[in-house]
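In: build me a model:
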Amino acid sequence: MKLLTYQAENGPRVAVLTAAGVEDVAPETGDACAVIAAGGAPRTNGRPRPLASVRLLPPVAELRRPVIAVGLNYKKHADESAHRRKETPGTYPKIPVFFCKWMGSHNGPEGKIVHHAITKHLDYEAELVVVIGKKGVDIPRERAHDHVYGYTIMNEVSARDVQSRHGQWFKGKALDTFGPLGPWIVTADEVGNADNLAIQSRVNGQVRQSSNTNDMIFDVATLVSSVSEGFTLVPGDMIATGTPEGVGLFMDPPSLMKPGDVVECEIEKIGVLRNRVVAPGAS
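Out: As a prediction, this is how the structure comes out:
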């Protein structure tokens, strides 16, 4: 099942994408977290409309908590960036490295990514996002998938020079519009094994990242279990699981995003998240 949120005349509307089109959840609601918490397949109004006729919002239109993000979780990405950390390729984290994606960066499908004046090194990161469907704390690894509702995609946009100046990741990844999510949430039963999905990013049609989630250092179950240690997860929480190799900063020569670029992040069995980079103040 694909759960989405679109912009209706009276605000966000949660719907299901079926073979017939977009069908509103019944009773009408803009609260995707409540639908996720209820579990199962929601009832719909049975009045499909074409997908092309709606403007998609982030699958959860208004985040209740920041997205939990994971750094250095793909072996080849850790290898390509090892020199910047003065480490030898093949040196990987022993435990997951968590940080938060600031709620103010929230963005959605076709949303504009602003190339803020504070950065000259704007980069893309295609990431698989785990969506929590069941409340839990101290979740055993073997029960972790019981707490997963489904999956979506994030472009974990990053200002590399801001990261470098601040000496950590938060500020450079927290700027307005830097957290596109979408295009929808695909339920776990439909995705199947999320630890073996093709993942790709493209800039203006040129493939930049092309990998598989099987290169993750810590798999989905490990991430859910680890972050839940002393930390209660609730329905609608999201965990961005890291990005593979091929980011613009480490291309030779580096190839960062600029205004006018169209960036697409695609994950097998989920879909394509597409956004355009714009200059500050652009309409």
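
In: going forward, measure contacts between C-alpha atoms and count neighbours the same way
Out: Noted.

In: quick one, helices of the stretch 101-250 of the chain?
Out: Ranges of helices within the stretch 101-250 of the chain are 160-166, 188-191, 220-227, based on DSSP state H, counting those that start in this stretch.

In: in CSV, list those along with mean neighbour count.
Out: Below are the helices of the stretch 101-250 of the chain laid out as CSV (neighbours: other C-alpha atoms under 10 Å):
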stretch, mean neighbour count
helix 160-166, 15
helix 188-191, 15
helix 220-227, 22
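
In: out of the ones you listed, the one nearest residue 8 is which?
Out: Checking these against residue 8 by C-alpha to C-alpha gives helix 188-191 as the closest, at 26.8 Å.

In: for the closest one, name the packing helices and strands.
Out: strand 148-155 (3 or more C-alpha pairs under 8 Å, 6 or more residues apart in numbering; DSSP states H and E).

In: another one to check against the first:
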Amino acid sequence: MQICSYTLENGTASYGVSTDAGIHDAGDVFRAKYATLRDVLAAGALNELNAAAQANPALDAATVTMLPPITQPDKIICIGLNYMSHIKETGRDKPKYPSIFIRFPDSVLGHEADLIRPKVSEKFDFEGELAVVIGKPARHVAAADALDYVAGYSCFNDGSIRDFQRHTSQFWAGKSFQDSGSMGPCIVTPDEVGKLEDLNMETRLNGAQVQSTSIGDLAFNVGEIIEYLSTVITLLPGDVIATGTPSGVGLFREPQLWMKPGDTIEVEITGLGTLRNTIKDEV
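Out: Okay, here's the model as predicted:
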């Protein structure tokens, strides 16, 4: 199943199920019961959503404005330095524990939205990532059992303002500029994804490949990440985990490569679709 959030032509925020025919909207009655996809996940009602949505005729995807699939996550947790290729290009060794930082929800937009390069910096970098969406509360979960707590997967662009990221040892400042990151187009449920290590991810800037990797190159895999995080906190339905970016980021290129107004950035992951955004300057 592919589930997504969006704004309808009449301005109503909604969600539904994406199929080859288009987007089947959940409908007013279903939304009255579950306001957002996060509420659907918390209730364990994905099958109920699918039945309600499939009963409605498909909408042309071009008639809706895509939002991040989870519009109001309790947490967006990001993992840094989590591909062996990226660790190598930074000149570091594999860390003993996952490197963790937080993004705020209002820093993340949906598919086809304009990412905003802030007035204060031109060092706007791309980071293609696999996003994991939690489906049920997870606390003290073993890595071997962790995938049972996953609702689905999506593409993520952890857009980074590199000079602000490096102001201190804490990444937060460079990772939470408003409207600097994106997620989507949809959340794809695990039954349609298969083995994560078999997936490939590619990031393209203006059509040119800038990152390419197997998800199998993760230094800490999804199970290990969930085990570590759930030791510290309770992961909640709708929480998003961005699992890190591979080598090829603009910061470590020679010359350095930054996103600029008019650019198009795409993150494509096998079976999850393509997340596409354009770049604009802050007004």
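
In: re the thing from before, for the helices of the stretch 101-250 of the first structure, which one sits closest to residue 198 of the first structure?
Out: Across the helices of the stretch 101-250 of the first structure, closest to residue 198 of the first structure is helix 188-191 (C-alpha to C-alpha), at 11.8 Å.

In: which bit of the second structure covers that closest one?
Out: Helix 188-191 of the first structure corresponds to residues 190-193 in the second structure, going by TM-score structural alignment.

In: need the helices of the stretch 101-250 of the first structure in JSON lines (columns: distance to residue 114 of the first structure).
Out: Listed next are these as JSON lines, based on distance: least, C-alpha to C-alpha, whole Å:
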{"stretch": "helix 160-166", "distance to residue 114 of the first structure": "15"}
{"stretch": "helix 188-191", "distance to residue 114 of the first structure": "31"}
{"stretch": "helix 220-227", "distance to residue 114 of the first structure": "30"}
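
In: quick one: which of those is nearest residue 145 of the first structure?
Out: Residue 145 of the first structure lies closest to helix 220-227 among those, at 6.2 Å (C-alpha to C-alpha).

In: the closest one vs the second structure, average offset?
Out: On superposition with the second structure, the mean distance recorded for helix 220-227 of the first structure (mean C-alpha distance after the TM-score superposition for the first structure) is 0.8 Å.

In: so residue 273 of the first structure is in which element?
Out: strand 271-278 (DSSP states H and E).

In: where in the second structure does that strand fall?
Out: Using TM-score structural alignment, the residues of the second structure aligned to strand 271-278 of the first structure are 273-280.

In: still on that earlier bit, and of the helices of the stretch 101-250 of the first structure, who's closest to residue 95 of the first structure?
Out: Smallest distance to residue 95 of the first structure across these (C-alpha to C-alpha): 8.3 Å, for helix 220-227.

In: where does that closest one end up in the second structure?
Out: With TM-score structural alignment as the criterion, helix 220-227 of the first structure aligns to 222-229.

In: give the buried residues for stretch 207-218 of the second structure.
Out: By neighbour count on 16 or more other C-alpha atoms under 10 Å, the buried set for stretch 207-218 of the second structure is 210-218.

In: which residues are in contact with the match of helix 188-191 of the first structure?
Out: Stretch 190-193 of the second structure has contacts (C-alpha atoms under 8 Å, 6 or more residues apart in numbering) with 1, 150-153, 271-272.

In: what about residue 78 of the second structure, how many residues nearby?
Out: By other C-alpha atoms under 10 Å, the residues close to residue 78 of the second structure number 22.

In: do the same with residue 56 of the second structure
Out: 14.

In: what lines up with it in the first structure?
Out: Mapped onto the first structure by TM-score structural alignment, residue 56 of the second structure lines up with residue 46.

In: measure the nearest residue to its match once chain neighbours are set aside to residue 108 of the first structure for me?
Out: Spatial nearest neighbour of residue 46 of the first structure, excluding adjacent residues (C-alpha to C-alpha, 6 or more residues apart in numbering): residue 23 at 6.0 Å. Here the criterion is C-alpha to C-alpha, to the nearest Å. By it, residue 23 of the first structure lies 19 Å from residue 108 of the first structure.

In: same thing with residue 276 of the first structure?
Out: To residue 108 of the first structure, residue 276 of the first structure is 11 Å away according to C-alpha to C-alpha.

In: overlap in contacts, those two.
Out: Joint contacts of residue 276 of the first structure and residue 108 (C-alpha under 8 Å, 6+ apart) do not exist.

In: who's more crowded, the two?
Out: Legend: neighbour count by other C-alpha under 10 Å for residue 276 of the first structure and residue 108, higher for residue 108 (28 against 20).

In: which stretches of the stretch 101-250 of the first structure form strands?
Out: For the stretch 101-250 of the first structure, applying DSSP state E, counting those that start in this stretch gives strands covering 106-107, 112-114, 122-123, 126-132, 148-155, 158-159, 179-187, 198-203, 206-212, 238-240.

In: the next helix or strand after the last one to strand 198-203, inter-axis angle?
Out: Past strand 238-240 of the first structure, further along toward the C-terminus, the next helix or strand under DSSP H and E is strand 262-267. For strand 262-267 of the first structure and strand 198-203, the angle between their directions (axes from the mean of the first three to the mean of the last three C-alpha atoms, to 10 degrees) works out to 180 degrees.

In: so who does residue 136 of the first structure touch?
Out: By C-alpha under 8 Å, 6+ apart, residue 136 of the first structure lies in contact with 147, 228, 232-234.

In: can you tell me how far it is from residue 151 of the first structure?
Out: Per C-alpha to C-alpha, residue 136 of the first structure is found 18 Å from residue 151 of the first structure.

In: and the strand holding residue 273 of the first structure, how far out from the chain's middle?
Out: 12 Å (C-alpha atoms, centre = their mean, to the nearest Å).

In: average gap between that strand and the second structure?
Out: For strand 271-278 of the first structure, the mean distance to aligned residues of the second structure following superposition is 0.7 Å (mean C-alpha distance after the TM-score superposition for the first structure).

In: on contacts alone, who are the packing partners of that strand?
Out: Where contact means 3+ C-alpha pairs under 8 Å, 6+ apart, strand 271-278 of the first structure is packed against strand 112-114, strand 148-155, strand 179-187, strand 262-267.

In: try 10 Å this time
Out: On a contact count with 3 or more C-alpha pairs under 10 Å, 6 or more residues apart in numbering; DSSP states H and E, strand 271-278 of the first structure meets strand 112-114, strand 148-155, strand 179-187, strand 198-203, strand 262-267.

In: what's the closest of the ones you listed to residue 73 of the first structure?
Out: Closest among those, using C-alpha to C-alpha: strand 198-203, at 13.8 Å.
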